[in-house]
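Peer 1: Sequence unavailable; structure follows:
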């Protein structure tokens, strides 16, 4: 337990005033931005076709794709919040148990998903789904991805801007839009090739920043690493495994083995923000190597956890001021910024902020490329039909221009979402909870649909709208604890379901199944620690929303669907 210093010698405001960004700090950040822009553009080269812009010509080396995957995965939420998880009262290394499912999921994606993706010339998992289940299902999955990406990536951008605004002493909204501007610039300059090469640079900066932050944290602890280890052991910070079966606990062995496997299958197999890189490799073998070797990202998470333990030792010897304690109590994300402005020298602060920018911009530019790709194809097909042009030359030029315009448009949308997160974040304990809670609504249903497409004999799509709706309702029911919200949703769903069932071609058995599924999904709101103390101490932890959404979508979609041959997109 950290006890505030009863007689502080310096308030946080004075500390910030004296530790504001020095000219050298700004110089470090400027060099990072200019160097990354110039080198990334040079390595990316010129994109002549839409295939170059979105697939990199399918000629990128696997190790670069791997580095890009890691850089995107290690978002600012990880860089800023993970140390706070280890630092907190009762915090320890149990967060790293999530790596079990993460690594397992990468092997499944590499050995089972990737070969399917490379059977044909496709740009996304949604193209694969469309060819297996039909264009209507592809549209559903694309919309689910767009919603999830805007919510999740907006939350990640907010987290990065939050830290940068504190350390660099600039307005939060300004930080959001400045970071968004650089992300848009890099994504527009060279498409996915630019994204991947800048990610490789940013992975290097990110890793260097993590090592430097840990090194300085251990250096400023009186007694050095030995003292940090001693204090960490006394506080139980080095506990790794938690075999609790309480569904309310977020970081347990069972959550890591089961729930996280589902979430990472969704992330690497069906989320275009991450999956788009697999389509850029020369062949399926290289794509498999890139996704499996990206497991090294666990090492970065370990570094950040150790940083949290080092910060715990540091603040035991140099406690929070009352103002610092109040800020930390309001938001865990203040921990690393407080340490940066208090303890790090000029120049090093700039390097750490550059690392945070690297984590943020890497994830954001990947999201922009993915959002642009998933919307450019359908829009361009409509434009081509309207023009009636069969000349591929103008079509390629039109697609390239439209793709870049969409990057800009989606950049504005994500910055707007990040700005909205300023108010939304007050309802969440930390930024990782915010981001993953957003993703839980769409990632599970997406994975469920993909698994249906993966079947040797796929089902038709008539049950999928119901399956997705029930899955989203179930996730909402276990995530939102305010009863008024659930009552409103129940009322709307009951009316819509009643009207829709009167018009469907389902038999009475299928109609009864839909009614029972909707009722059961809504009833999950009342599953908590008061009624089921043997299962949980409070509500269901957010990682379990991923298997919940997946199982409901797959099960109900399969039960309501009818066997049929896999259609092509043209059918």
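Peer 2: Received it, and whenever you're ready, just let me know what you need. Values in this document were obtained by computation on a predicted structure and should not be read as measured data. Numbering: from 1, shown residues only.
Peer 1: only C-alpha atoms for contact and neighbour calcs from this point on.
Peer 2: Will do.
Peer 1: list the buried ones in the stretch of helix or strand residue 411 belongs to?
Peer 2: Assigned by DSSP states H and E, residue 411 belongs to helix 392-424. By 16 or more other CA atoms under 10 Å, the buried positions in helix 392-424 come out as 395-396, 398-400, 402-404, 406-408, 410-412, 414-419, 421.
Peer 1: Also stretch 455-473?
Peer 2: By 16+ other CA under 10 Å, the buried positions in stretch 455-473 come out as 458-464, 466-473.
Peer 1: End to end on it, go ahead and measure it.
Peer 2: Start and end residues of stretch 455-473 are separated by 25 Å (CA to CA, to the nearest Å).
Peer 1: same deal with stretch 56-68?
Peer 2: Terminal residues of stretch 56-68 are spaced 13 Å apart (CA to CA).
Peer 1: buried ones in that stretch?
Peer 2: 56-58, 60, 62-68.
Peer 1: could those residues be laid out in TSV, adding distance to residue 269 and secondary structure?
Peer 2: Below are the buried residues of stretch 56-68 laid out as TSV (distance: CA to CA, whole Å; DSSP: H, G, I helix; E, B strand; the rest coil):
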residue	distance to residue 269	secondary structure
56	19	helix
57	21	helix
58	18	helix
60	19	strand
62	17	helix
63	19	helix
64	19	helix
65	15	helix
66	15	helix
67	17	helix
68	16	helix
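Peer 1: now, among these, which is nearest to residue 303?
Peer 2: residue 67 (17.0 Å; CA to CA).
Peer 1: Now do the contacts for that closest one.
Peer 2: 196, 199-200, 203, 294 (CA atoms under 8 Å, 6 or more residues apart in numbering).
Peer 1: same thing but at 10 Å, please
Peer 2: 73, 196-204, 290-291, 293-294, 296-297 (CA atoms under 10 Å, 6 or more residues apart in numbering).
Peer 1: Structure two is appended below for comparative analysis:
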């Protein structure tokens, strides 16, 4: 949970912030409307392909918007402006890496996913290596997605608590229950089409935030740009190479590329959407076009953060919120006109529901296909659908619990991404072994995966530089920034897996 440094005083101050009744009514109407819209896709699914891939009938543009909605959570909307508020536009360097990573995924991973009737990313690992690694990668994904999603779902309580005043648990429970309703009944079709609606809503809401700042600040964005540029707040590129600094050109381009290769190439949450496309060409088109939308979106988020810095440093009365992650939500409630404030809160809730529905559906599909059906391969289609729905309920309840116990001590966007980066390195390393090395064995890949995950876990928990002595050579291992986790973890997994395959008995060589 994000805790303000001012403790109870900050909480008391925030408790005075509430949306007006018309805005609250707008938020309630939105929640009801989007749930009813999602329930429209309720159908008697006859197969897992229908339930988890919407029979591969979704157009590419809808998948593109759904991808953006799935990777844009509440923590992104409230925390990325906070990054620009306290710093500059260096975060945009990572977005350039996101674009490069999408190109790699299109040509390295997607062709393999469209060879055969696949429902999850980890079935490719099973075909290439065998059942042990198939299950292990699926389990690692389940751990990764559940842990990261707990932080993301919790982020919504920051917004709801400021806007409405409900306790964290109540806020999270409302979002989880409504999202579960349409995800359970409508499957992947409901998830994607509600994502499209919610993506449009929070994009419009973000633009409304930009326009509101333009209205409140004398001179508008021209004045903001001139002042921010003079203060270095618009700096994008930092070319110094420091492993301990998250936002440099090299960390952004290389780290962002590897992070996207992992998140969009090995994470079932994204791969499931790409598999719902009609064919390989449309899947590639969806992924590449989503990158352009992401670029525009992050520019808007960072612009809002810069505008908020200018506003609170010169024009706001009562001072700025004590936490950067509360700056944008507080601005929405205090400064935005009636109707617009309600729409903005609804937009942030839309992001939360999009991300939660995506997570629940992907967790359900992977646990069903990669684990349950390995145990009960002869189960009939009716049994499979019922079991899938039970797993959907289970994962929704577990994410609710994890969100309630989430704790963080930095920008929540960085906490969420760093958790993901811990497991992504090992997952990506295994997929690269399966794609680029024909000599790797299943046992070797397992050794590499365990080693890569352990290394990333160590780097994540490292709290101070560590001095190392190699004979007369003395070096210091710095604290590694989260943007390098996937790069280091995947390369270490690949190298260790390849070496272990050479050393272990050849009887275990992969198929």
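Peer 2: Perfect, thanks for sending it. All values reported here derive from a predicted model rather than from experimental measurement.
Peer 1: Any chance you could compute the TM-score here?
Peer 2: The TM-score (TM-score structural alignment, normalised by the length of the second structure) is 0.91; 493 aligned residues with a CA RMSD of 2.3 Å.
Peer 1: Whichever of the contacts of residue 67 of the first structure end up buried, select them in ChimeraX.
Peer 2: Applying 16+ other CA under 10 Å to these, the buried members can be selected in ChimeraX as follows:
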select :73,196,197,198,199,200,201,202,203,290,291,293,294,297
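Peer 1: and the buried residues of stretch 455-473 of the first structure, which of them are in helices?
Peer 2: Judged by DSSP state H, those include 464, 466-473 as members of helices.
Peer 1: Relative to residue 351 of the first structure, how far out is the spatially most central residue of the first structure?
Peer 2: In the first structure, the centroid-proximal residue (CA atoms, centre = their mean) is residue 152; its distance is 5.8 Å. Distance from residue 152 of the first structure to residue 351 of the first structure, counting by CA to CA: 26 Å.
Peer 1: Likewise for residue 138 of the first structure?
Peer 2: Distance from residue 138 of the first structure to residue 351 of the first structure, counting by CA to CA: 43 Å.
Peer 1: can you tell me which two in the buried residues of stretch 56-68 of the first structure are farthest apart?
Peer 2: 57 and 67 (18.2 Å).
Peer 1: coming back round to it: with the buried residues of stretch 455-473 of the first structure in mind, which one is nearest to residue 509 of the first structure?
Peer 2: Top of the list for closeness to residue 509 of the first structure, among these and by CA to CA, is residue 463 at 13.1 Å.
Peer 1: Now which residue in the second structure aligns to that closest one?
Peer 2: In the second structure, the residue paired with residue 463 of the first structure according to TM-score structural alignment is residue 444.
Peer 1: so who does its match touch?
Peer 2: Residue 444 of the second structure is in contact with 430, 433, 493-494, 496-505, 508-510, counting by CA under 10 Å, 6+ apart.
Peer 1: List the superposition-based mean deviation of the longest helix along the first structure with respect to the second structure.
Peer 2: Identified as the longest helix of the first structure according to DSSP H is helix 172-220. Here helix 172-220 of the first structure, set against the second structure after superposition, deviates by a mean of 1.0 Å using mean CA distance after the TM-score superposition for the first structure.
Peer 1: From the rest of the structure, what touches the very next helix or strand once past that helix?
Peer 2: Tracing the chain C-terminally past helix 172-220 of the first structure and defining elements by DSSP H and E, one meets helix 224-234 next. Under the criterion CA under 10 Å, 6+ apart, residues 86-87, 92, 215-219, 221-223, 235-239, 306, 308-314, 316 lie in contact with helix 224-234 of the first structure.
Peer 1: Would you mind giving me the ChimeraX syntax to select the buried ones in those residues?
Peer 2: The ChimeraX selection below is limited to those of the contacts of helix 224-234 of the first structure classed as buried (16+ other CA under 10 Å):
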select :86,87,92,216,217,218,221,235,237,238,306,308,309,310,311,312,313,314,316
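Peer 1: Onto which residues of the second structure does the longest helix of the first structure map?
Peer 2: Aligning helix 172-220 of the first structure against the second structure (TM-score structural alignment) gives residues 168-216.
Peer 1: For residue 258 of the second structure, see how far away the aligned partner of residue 447 of the first structure in the second structure is.
Peer 2: The equivalent of residue 447 of the first structure in the second structure is residue 428 (alignment by TM-score structural alignment). Per CA to CA, residue 428 of the second structure is found 8 Å from residue 258 of the second structure.
Peer 1: Where does stretch 387-404 of the second structure end up in the first structure?
Peer 2: Under TM-score structural alignment, stretch 387-404 of the second structure corresponds to residues 402-419 of the first structure.
Peer 1: Mean per-residue distance, the matching stretch versus the second structure.
Peer 2: By mean CA distance after the TM-score superposition for the first structure, the fitted stretch 402-419 of the first structure averages 0.9 Å away from its aligned residues in the second structure.
Peer 1: Now for residue 13 of the first structure, how many residues are close by?
Peer 2: 11 (other CA atoms under 10 Å).
Peer 1: That one reaches residue 323, doesn't it?
Peer 2: Yes. Taking CA atoms under 10 Å as the definition, residue 13 of the first structure is a contact partner of residue 323 at 8.4 Å.
Peer 1: what do we get in the second structure for residue 61 of the first structure?
Peer 2: Using TM-score structural alignment, residue 61 of the first structure sits opposite residue 59 in the second structure.
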